[in-house]
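Participant: what's the 3D shape of this:
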Amino acid sequence: MYILPVTSNPNQTFTSTIPVDSGSIRFNFFLRYNTESGCWVLDILDSSNNGLVSGINLVTGVNLLEQYSYLKLGSLRLIKVDTSLTDDLPTEYNLGTSFVIVWGDTV
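Facilitator: Predicted coordinates for the structure are as follows:
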């Protein structure tokens, strides 16, 4: 498992090399908070900035990459680490602290 280095800063871009299965894949990310819908949205791009997956709403309880399993990108989950919270969705202020994004192997 790999924890993406995210914060609650709006409109963040970052690059990470993610261990997937027995190799590593370098991805570029664009993460933003959609104030109208009240959720975080993630875009995943390859190392050449070609879009792989766009507009993933970050929600807990599911593999966010399951419908894209044919791409063999691995698995992606939003995990609530602050159990004192009653809400299962991160606000614009607590992503990266109360909630983390975890990347894992393909399932």
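Participant: use CA for all of it now, contacts and neighbours both
Facilitator: OK.
Participant: now for the strand ranked longest in the chain, which elements pack on it?
Facilitator: Secondary structure of the chain per DSSP state E: the longest strand is strand 23-34. Applying 3 or more Cα pairs under 8 Å, 6 or more residues apart in numbering; DSSP states H and E, one finds that strand 23-34 makes contact with strand 12-20, strand 39-45.
Participant: Now do it against strand 39-45, angle only.
Facilitator: Per axes from the mean of the first three to the mean of the last three Cα atoms, to 10 degrees, the angle that strand 23-34 makes with strand 39-45 is 140 degrees.
Participant: To compare against the first, here's the next sequence to fold:
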Amino acid sequence: MATTVLPIATGMNQTFTCTLPVDNKNITLDFALTYNTPGGYWFMSLTDHITGELLIDSLPLLPGEYPSANILRQYSYLGIGSALIFSVSGDNSTPTFESLGKDHLLIWSDNIS
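Facilitator: Presented below is the predicted three-dimensional model:
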């Protein structure tokens, strides 16, 4: 099972393109990460890089515990893999504006059956 830590710059809203290994093939997605200041959380939108189709819009980047740790579980029909928010300290806290990409990592992996 391949896992990838997404290349997130700490402390800034951002967009980037990333090619990810999912189920022994590569998929390329465009990411838009935005911090919701009033709510105090990050959210993510994903677009298929090849077709330009918006796949997921405004998905909150909130940690969870097994079995709900996979933030893409409700989108499994898309076949774009699984993802979770990993707290380096192990405290399962919500990423802050300054901590995503440093103390909280977004980890991508194969589809979970």
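Participant: ok, back up a step: start and end residues in the second structure for the longest strand of the first structure, please.
Facilitator: The alignment of strand 23-34 of the first structure onto the second structure (TM-score structural alignment) covers residues 25-36.
Participant: Average offset of the matching stretch relative to the first structure?
Facilitator: After superposition onto the first structure, the mean distance of stretch 25-36 of the second structure to its aligned counterpart is 0.4 Å, using mean Cα distance after the TM-score superposition for the first structure.
Participant: Now the aligned residue in the second structure for residue 50 of the first structure. Nearest residue, chain neighbours left out?
Facilitator: Alignment note (TM-score structural alignment): residue 50 of the first structure maps to residue 53 of the second structure. Setting aside the residues directly before and after it, residue 53 of the second structure is nearest to residue 47 in space (Cα to Cα, 6 or more residues apart in numbering), at 5.5 Å.
Participant: One more: residue 112 of the second structure?
Facilitator: Distances taken as Cα to Cα, 6+ apart put residue 82 closest to residue 112 of the second structure, at 6.6 Å, once the chain neighbours are dropped.
Participant: Could you find the counterpart of the one you found in the first structure?
Facilitator: Match for residue 82 of the second structure (TM-score structural alignment): residue 75.
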